[in-house]
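> coords below, sequence missing:
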């Protein structure tokens, strides 16, 4: 919903008198700009791009109708719960295509959500890891030490990295690409209502997505991909990686490049 009033306010700056922008429209605009600068390009990078350019870019990326307007479908889409990792395109890799250079990967769980038992969380994380091992030579093993290849943690607000969580709502989790100099990490916002069902936020689905990041996959534009940035529930018992997910992870972890020793 972008009213005629907003069109005049933002796209006709030469008008002699500019009407006051209603608060709800102003709030939507502020939300969009914050979203765009967090997940796509910074204010500095977009200082010479118009609002319409930014809207068309976002709509093109998410395969929405490219109206160039802050319409209701666009606002509804960007208000959906999502991953906190910045967006790239199709199945994609992080710059430099980082990956874990061995096929035996250790992981640890250092903290848990208040509303789920530790045993349940442990089973879910193992099941999520096995999704990726089913289509690659990768094997995951849980360890009980801090120096594992991937560390899982639940935290709220500021938690030691540059990306504080926002409380219950928009950003559900984030993960860091593989790096040869520091431990991989997957962080879940502990303020969310985590579950093993369709109630609240299903931990399995988010864990599969974030493990994909920890292995080196970026976001995908394919809405059927688990690496699509927005959260969408599907039955974990029927879950399968999309062709896009499989193609991406298999391209990154070629059998010939992993070696035999792990």
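Cool, the structure landed. Since this is a predicted model, take the numbers as computed values, not measurements.
> Going by C-alpha atoms from here, please, whenever you check contacts or count neighbours.
Will do.
> Tell me who's in contact with residue 125.
Neighbouring residues of residue 125 by C-alpha atoms under 8 Å, 6 or more residues apart in numbering: 204, 207.
> Tell me which helix or strand it sits in.
helix 118-133 (DSSP states H and E).
> in that helix, what counts as buried?
121, 124-132 (16 or more other C-alpha atoms under 10 Å).
> In terms of secondary structure, what does whatever helix or strand comes next after it contact?
Using DSSP H and E, the next helix or strand after helix 118-133 towards the C-terminus is strand 139-142. Secondary-structure packing of strand 139-142 (3 or more C-alpha pairs under 8 Å, 6 or more residues apart in numbering; DSSP states H and E): strand 104-109, helix 118-133.
> re the thing from before, quick check, nearest of the buried residues of helix 118-133 to residue 234?
residue 128 (13.8 Å; C-alpha to C-alpha).
> Second structure follows, compare the two:
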């Protein structure tokens, strides 16, 4: 004889099943790319204009002078093929210029909002370095300023404090910087949460797209997307690890651009449920080369 199930327990089970199914299928800002898989030069596919905007955002397309209603908005042009080839090369994918499954899978991952290529260049004078990258012109903190202050904007959730402290300590352990907390208004490094278009020219796009960004020295501003599910402990498949993202964004604050090493802290993509908390030789070599120590 089957055991009786309480109606209350049954309703609770159904509610939780529905809740988790909605989480697992929640839309991402980059999901539109899935519908474009298989596209190639010469095709005309609805939605390619959004892909061009994606690639422009991250530096792979310099000029996108037309809008979504233009005749060539959804046309797979030579420009788009070249941009995809460059993206594939930087991601160690087969550089075909075709929007294949591996490329789509990589593009739809959540990522840092800082562009991979700035002003049409993948790095500054140190472009010959095969993996780590600097910003054009190699902006960095002055040599005499080895102690940097940091602060959190009023209202920043307390769960961000320890992970950011720890990430700062990790950079301290491999370099010549020390860090001291101070009031947000007077800090060299400013950490805060924001959502949507928050006035810095790098708008957030909700869950699953650009989850954070930071600016090169000596601007010192780091924003986390308030619409993401942030955790300070073991992340679930639906949450982002604060410490892992913080250590990446602090690298930008200190002057490192995105690395071309997939396992490096300064690699641009980062997935839900993932941890990437340990600085790799590429990250360490990059910061030491930038500051010559």
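Yep, it's here. For clarity, every value in this text was computed on a predicted model and none was experimentally measured.
> got a markdown table for the buried residues of helix 118-133 of structure 1, with distance to residue 42 of structure 1 too?
As requested, those are exported to a markdown table (distance: C-alpha to C-alpha, whole Å):
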| residue | distance to residue 42 of structure 1 |
| --- | --- |
| 121 | 35 |
| 124 | 35 |
| 125 | 33 |
| 126 | 36 |
| 127 | 36 |
| 128 | 32 |
| 129 | 33 |
| 130 | 36 |
| 131 | 34 |
| 132 | 32 |
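> for the residues you listed, which one is nearest residue 94 of structure 1?
residue 132 (17.7 Å).
> Looking at structure 2, name the residue matched to the closest one.
Applying TM-score structural alignment, one finds that residue 132 of structure 1 aligns to residue 171 in structure 2.
> what residues are up against that match?
So residue 171 of structure 2 contacts 177, 247, 251 (C-alpha under 8 Å, 6+ apart).
> By neighbour count, which of those wins?
Counting neighbours by other C-alpha atoms under 10 Å, residue 247 leads the contacts of residue 171 of structure 2 with 26 neighbours.
> What about the aligned partner of residue 71 of structure 1 in structure 2, how many residues nearby?
Matched across to structure 2, residue 71 of structure 1 falls on residue 100, judged by TM-score structural alignment. Residues lying near residue 100 of structure 2 (other C-alpha under 10 Å) number 17.
> circling back: make a markdown table from the contacts of residue 171 of structure 2 and add distance to residue 51 of structure 2 to it.
Below are these laid out as a markdown table (distance: C-alpha to C-alpha, whole Å):
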| residue | distance to residue 51 of structure 2 |
| --- | --- |
| 177 | 39 |
| 247 | 29 |
| 251 | 28 |
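> closest to residue 92 of structure 2 among those?
Lowest distance from residue 92 of structure 2 to the contacts of residue 171 of structure 2 (C-alpha to C-alpha) belongs to residue 251, with 22.0 Å.
> Make sure that closest one is actually in contact with residue 266.
Yes. Under the criterion of C-alpha atoms under 8 Å, residue 251 of structure 2 makes contact with residue 266 at 7.0 Å.
> can you list residues touching both of these two?
By C-alpha under 8 Å, 6+ apart, the residues touching both residue 251 of structure 2 and residue 266 are residue 257.
> Where do the helices of the stretch 1-150 of structure 1 begin and end?
4-11, 23-39, 51-61, 72-78, 118-133 (DSSP state H, counting those that start in this stretch).
> Output the longest helix belonging to structure 2.
helix 7-24 (DSSP state H).
> residues in structure 1 aligned with it?
Going by TM-score structural alignment: helix 7-24 of structure 2 matches no residues.
> how distant is that helix from the center of its chain?
32 Å (C-alpha atoms, centre = their mean, to the nearest Å).
> For residue 24 of structure 2, the count of nearby residues, please.
Other residues within reach of residue 24 of structure 2 by the criterion other C-alpha under 10 Å amount to 10.
> Next: residue 288 of structure 2.
Counted with other C-alpha under 10 Å, residue 288 of structure 2 comes out at 14.
> which residues touch it?
Taking C-alpha under 8 Å, 6+ apart, one finds residue 175 in contact with residue 288 of structure 2.
> That one pairs with which position in structure 1?
Checking TM-score structural alignment: residue 288 of structure 2 goes with residue 250.
> Helix or strand: which one has its match?
helix 243-252.
> Which positions in the very next helix or strand once past that helix come out as buried?
Going down the chain from helix 243-252 of structure 1, the next helix or strand is helix 255-258, by DSSP H and E. Across helix 255-258 of structure 1, burial judged by 16+ other C-alpha under 10 Å covers residue 258.
> Which residues does helix 255-258 of structure 1 contact?
101-103, 136-137.
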